[in-house]
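Student: Pasting the sequence and the predicted model now:
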Amino acid sequence: MRNKHLSTAILCLALAAMVACKGKPSDSQIQTKVTEQLSTMPEVTADVKDGVVTLAGNAPDEAARASAETAVAGVEGVKSITNNIMVTPPAAPAPVATDTAAMANPADEALRTGVADITKDFPGANVKVEAGVITVTGELSAAKWKTLKQALDGLHPKRVDASGLKVK
């Protein structure tokens, strides 16, 4: 009778051990299920070790980052999640130049801004910028031209062309 109880106890322990082992998925099984959950997020990857899932990659916003973590949290066998997903919003489109000279040489745009600030005090001068060269036309007194020339030279253009300027 004693052997019968001992045999039954050993059989129960063996059955319990088999059930306990069967209920815990392996890392490869977890990896497969996690990959399925992340299939709609091609820029996100996952690595599983001892039931710990490490997420990596890029997401366009914080909501997508959190969504990836939530999707993985529901997978059976996941003990914890390390979310290393970086939020990288899409790059802003490059500004569109409306002026063909600005399209040819973007550095001219900064020069144009400086020239516009300076020339507002010189109503007789017409000034344009192209390829780093400031061209001055119109009519100015000698004193005003000297002041304007010094200010324009301070912007460090390639050169200042005043061949079309009439100095009185």
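Tutor: Done, it's in.
Student: C-alpha only now, for contacts and for neighbours.
Tutor: Will do.
Student: Ala91: which element?
Tutor: Using DSSP states H and E, Ala91 is not contained in any helix or strand.
Student: and if you look at Pro25?
Tutor: Pro25 belongs to no helix or strand, assigned by DSSP H and E.
Student: got a list of what it touches?
Tutor: Glu76, Gly77 (CA atoms under 8 Å, 6 or more residues apart in numbering).
Student: what about it, distance to Asn3?
Tutor: Here Pro25 is placed at a distance of 35 Å from Asn3 (CA to CA, to the nearest Å).
Student: Over to Arg159?
Tutor: Distance from Arg159 to Asn3, by CA to CA: 108 Å.
Student: the more surrounded of the two?
Tutor: Arg159 (12 against 8; other CA atoms under 10 Å).
Student: Identify the residue nearest the more buried one in space, chain neighbours excluded?
Tutor: In space, and not counting its chain neighbours, Arg159 is closest to Val133: 5.2 Å by CA to CA, 6 or more residues apart in numbering.
Student: Thought Ala162 was touching the one you found, still the case?
Tutor: No - contact criterion CA atoms under 8 Å: Val133 and Ala162 do not qualify, at 10.5 Å.
Student: What residues sit buried inside the helix or strand that contains Lys166?
Tutor: Lys166 belongs to strand 159-167 when elements are defined using DSSP H and E. Residues of strand 159-167 classed as buried: Val160, Ala162, Leu165, Lys166 (neighbour count, 16 or more other CA atoms under 10 Å).
Student: can you list the residues that contact stretch 43-58?
Tutor: Stretch 43-58 is contacted from outside by 26-28, 30-31, 34-35, 38, 59, 69, 77-88, using CA under 8 Å, 6+ apart.
Student: Go through those and flag which are in helices.
Tutor: Asp27, Ser28, Ile30, Gln31, Val34, Thr35, Glu69 (DSSP state H).
Student: another one to put next to it:
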Amino acid sequence: MKTTNLLMSMVIATTLFFVGCKPKDAAIQAAVQAKEATGITVAVTKGDVTLTGEVADEAAKAKAEEVAKAEKGVKTVINSLTVKPAPLPVVISEDPTLSKNVIDAVKDFPMVKATVKDGVVTLTGEIKKPALITLMQHLNALKPKKIENKLTVK
């Protein structure tokens, strides 16, 4: 009976020792988060690491997963990182097309004169404030490089 109790006590002590040595989720999370790039969020549940956030490219996504897997106590890594989409190129209308469209846009504003040079629309003359908002919306939709507003607002 004494041997059984002693053996049972040793098994319990050994189990507690090994459970106590296992890294805690909070410690794993802190260690992984410290090594990850800015913008990456780390969550840990029972040794399973989940990465969320946005990264610049696929290489950064793979690197983040590799960093997480290398940490002691990590069982699995769920990589839910998204790659930022590439910025769309800025489209600037050509002068002949832009000039034609600008003339059409300002025809309803008889006191406004518009010129186009190198993608820049220059406005001169007079306009009322409510009409200015409408005109600027129409001109911005034409995608000029810039609009120089030299109008007098009445």
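Tutor: It's in. All values reported here derive from a predicted model rather than from experimental measurement.
Student: Just give the TM-score of the two.
Tutor: Here the superposed chains carry a TM-score of 0.58, computed using TM-score structural alignment, normalised by the length of structure 2; 106 aligned residues with a CA RMSD of 2.6 Å.
Student: Helix or strand: which one has Ala62 of structure 2?
Tutor: helix 58-70.
Student: Tell me how far that helix lies from the chain's centre.
Tutor: From the chain centre to the centre of helix 58-70 of structure 2 is a distance of 18 Å (CA atoms, centre = their mean, to the nearest Å).
Student: Mean deviation, it versus structure 1?
Tutor: Superposing on structure 1 and averaging over aligned pairs (mean CA distance after the TM-score superposition for structure 1), helix 58-70 of structure 2 comes out at 0.4 Å.
Student: what range in structure 1 does that helix sit on?
Tutor: Mapping helix 58-70 of structure 2 onto structure 1 (TM-score structural alignment) gives residues 62-74.
Student: who's in contact with the most centrally placed residue in structure 1?
Tutor: The centre of structure 1 sits closest to Thr88, judged by CA atoms, centre = their mean, with a distance of 4.1 Å. Contacts for Thr88 of structure 1 (CA under 8 Å, 6+ apart) come out as Asn58, Ala59, Pro60, Asp61.
Student: So which of the residues you listed is the closest to Ala92 of structure 1?
Tutor: For these, the closest approach to Ala92 of structure 1 (CA to CA) belongs to Pro60, at 12.5 Å.
Student: Could you count how many residues lie near the residue lying closest to the closest one once chain neighbours are set aside?
Tutor: Leaving aside its sequence neighbours, Pro60 of structure 1 sits nearest to Pro89 (CA to CA, 6+ apart; 4.5 Å). Residues near Pro89 of structure 1, counting by other CA under 10 Å, number 11.
Student: Show residues contacting the helix holding Ala62 of structure 2.
Tutor: 32, 35-37, 49, 51, 55, 74-77, 79, 81-83.
Student: Quickly find the element holding the aligned partner of Met8 of structure 2 in structure 1.
Tutor: Using TM-score structural alignment, the partner of Met8 of structure 2 in structure 1 is Ile10. In the assignment (DSSP H and E), Ile10 of structure 1 maps to helix 2-23.
Student: Could you give me the buried positions within that helix?
Tutor: Buried-residue list, helix 2-23 of structure 1, by 16+ other CA under 10 Å: empty.
Student: what helices or strands is it leaning on?
Tutor: Using 3 or more CA pairs under 8 Å, 6 or more residues apart in numbering; DSSP states H and E, no helix or strand is in contact with helix 2-23 of structure 1.
Student: so what corresponds to His129 of structure 2 in structure 1?
Tutor: Rather than His, residue 129 of structure 2 is Lys. In structure 1, Lys129 of structure 2 lands on no residue (TM-score structural alignment).
Student: OK, contacts around the corresponding residue of structure 1 for Lys24 of structure 2?
Tutor: Correspondence of Lys24 of structure 2 to structure 1, assessed by TM-score structural alignment: Ser26. With contacts defined as CA under 8 Å, 6+ apart, Ser26 of structure 1 is in contact with Gly51, Gly77.
Student: gap between Ser26 of structure 1 and Gly77 of structure 1?
Tutor: Ser26 of structure 1 is 8 Å from Gly77 of structure 1, by CA to CA.
Student: Go ahead and name everything in contact with the strand holding Lys166 of structure 1.
Tutor: With CA under 8 Å, 6+ apart, strand 159-167 of structure 1 has contacts from 125, 132-142, 145, 149, 152-153.
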